[in-house]
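Enquirer: no sequence for this one, just the structure:
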């Protein structure tokens, strides 16, 4: 069992003892998503990278649900979804600031420039995104990363 999964289980026990229903329910949902990922296809223990993808996906789901609830005037449900996302986000790496993100994008663009021998354009966005995503390793939201790459290449 990975260290992070063990930490989630310990946090779940603590939340259950404290009778914190929000954290208890959220961590149970997260563990369920992790277990579903582990047992899909060929059963295997998740790598740290796969674990981060599962947590990021669950946080993103909560954020999207909160937006939909807000649009439809259901602020109490939106607040619950945001609170769940905050609990799950504890297990993600610290998100990059704007300066760090721009530096990462610049490095990726420079690497692609070395490969191509010319300045990359928007047509080479896929190559830049592949490198930038690998370097970010879950520390930047895909939407934010894509926008930064697009702005840099435009």
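Expert: Great, that's in hand. A quick note: this is a predicted structure, and the numbers were derived from the prediction, not measured.

Enquirer: From here on, just use CA atoms for contacts and neighbour counts.
Expert: Fine.

Enquirer: which helix of the chain spans the most residues?
Expert: Criterion DSSP state H: the longest helix present in the chain is helix 48-71.

Enquirer: name the helices or strands packed onto that helix?
Expert: helix 21-39, helix 75-89 (3 or more Cα pairs under 8 Å, 6 or more residues apart in numbering; DSSP states H and E).

Enquirer: Take this one as well and set it beside the first:
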């Protein structure tokens, strides 16, 4: 078992013993998503820590989007629950990049891509190829794309 997955299992056990309903239900759902991912496809396999982290990231994003939808629907109590679950999941993810750090990385990638001859809309793809490995897991693709568009337009 991967170290991140075993940490989730250990934390689930601790949360159940402490009768922490929010944490235990959130970790159960996340472990269920990991188990589904492991059995999806033609053959069952063990996920690496990076793959487990991607599943946790995806689950956290679902919570964020659900909270926004509940806010728009006027269901503040449900939105608050989703945000709290997102905070539990955030503990298992690497520290997110600040806007300034992201801007610095993207600016360097824009300069590198333009030095390589990339211009116009095609530069977007070249820049994203440079930036994505550097920010993997530490910034959402939407944030990165918005920053790239902002720098290309300006």
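Expert: Here it is on my side, so go on. Just so you know, these numbers come straight off a predicted model, no measurement behind them.

Enquirer: Buried residues in the longest helix of the first structure, which are they?
Expert: Along helix 48-71 of the first structure, these residues count as buried under the neighbour rule (16 or more other Cα atoms under 10 Å): 51-56, 58-59, 62-63, 65-67, 69.

Enquirer: likewise stretch 106-117 of the first structure?
Expert: For stretch 106-117 of the first structure, by 16+ other Cα under 10 Å, it's 106, 107, 108, 109, 110, 111, 112, 113.

Enquirer: Reformat the helices and strands packed on helix 48-71 of the first structure as a markdown table; add mean neighbour count.
Expert: Shown next, in a markdown table, are those (neighbours: other Cα atoms under 10 Å):
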| stretch | mean neighbour count |
| --- | --- |
| helix 21-39 | 16 |
| helix 75-89 | 18 |
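
Enquirer: Residue 13 of the first structure is nearest to which of these?
Expert: helix 21-39 (8.1 Å; Cα to Cα).

Enquirer: Contacts for the closest one next, please.
Expert: If you take Cα atoms under 8 Å, 6 or more residues apart in numbering as the criterion, helix 21-39 of the first structure is touched by 5, 8-9, 12, 15-16, 44-46, 51, 54-55, 58, 83-84, 87-88.

Enquirer: likewise stretch 43-59 of the first structure?
Expert: The contact list for stretch 43-59 of the first structure, computed with Cα under 8 Å, 6+ apart, reads 1-2, 30, 33-34, 37-38, 84-86, 88-89, 91-92, 137-138.

Enquirer: what range in the second structure matches stretch 93-112 of the first structure?
Expert: With TM-score structural alignment applied, stretch 93-112 of the first structure matches the range 94-113 in the second structure.

Enquirer: now that stretch, how far from the chain's geometric center?
Expert: 17 Å (Cα atoms, centre = their mean, to the nearest Å).

Enquirer: Identify the residues contacting that stretch?
Expert: Identification of contacts with stretch 94-113 of the second structure by Cα under 8 Å, 6+ apart yields 123, 126-127, 130-131, 134-135, 137-139, 144, 147-148, 151-152.

Enquirer: try 7 Å
Expert: Residues outside stretch 94-113 of the second structure that contact it (Cα atoms under 7 Å, 6 or more residues apart in numbering): 123, 126, 127, 130, 131, 137, 138, 139, 147, 148.

Enquirer: now those: which count as buried?
Expert: By neighbour count, with 16+ other Cα under 10 Å, the contacts of stretch 94-113 of the second structure hold 123, 126, 127, 130, 131, 137, 138, 139, 147, 148 as buried.
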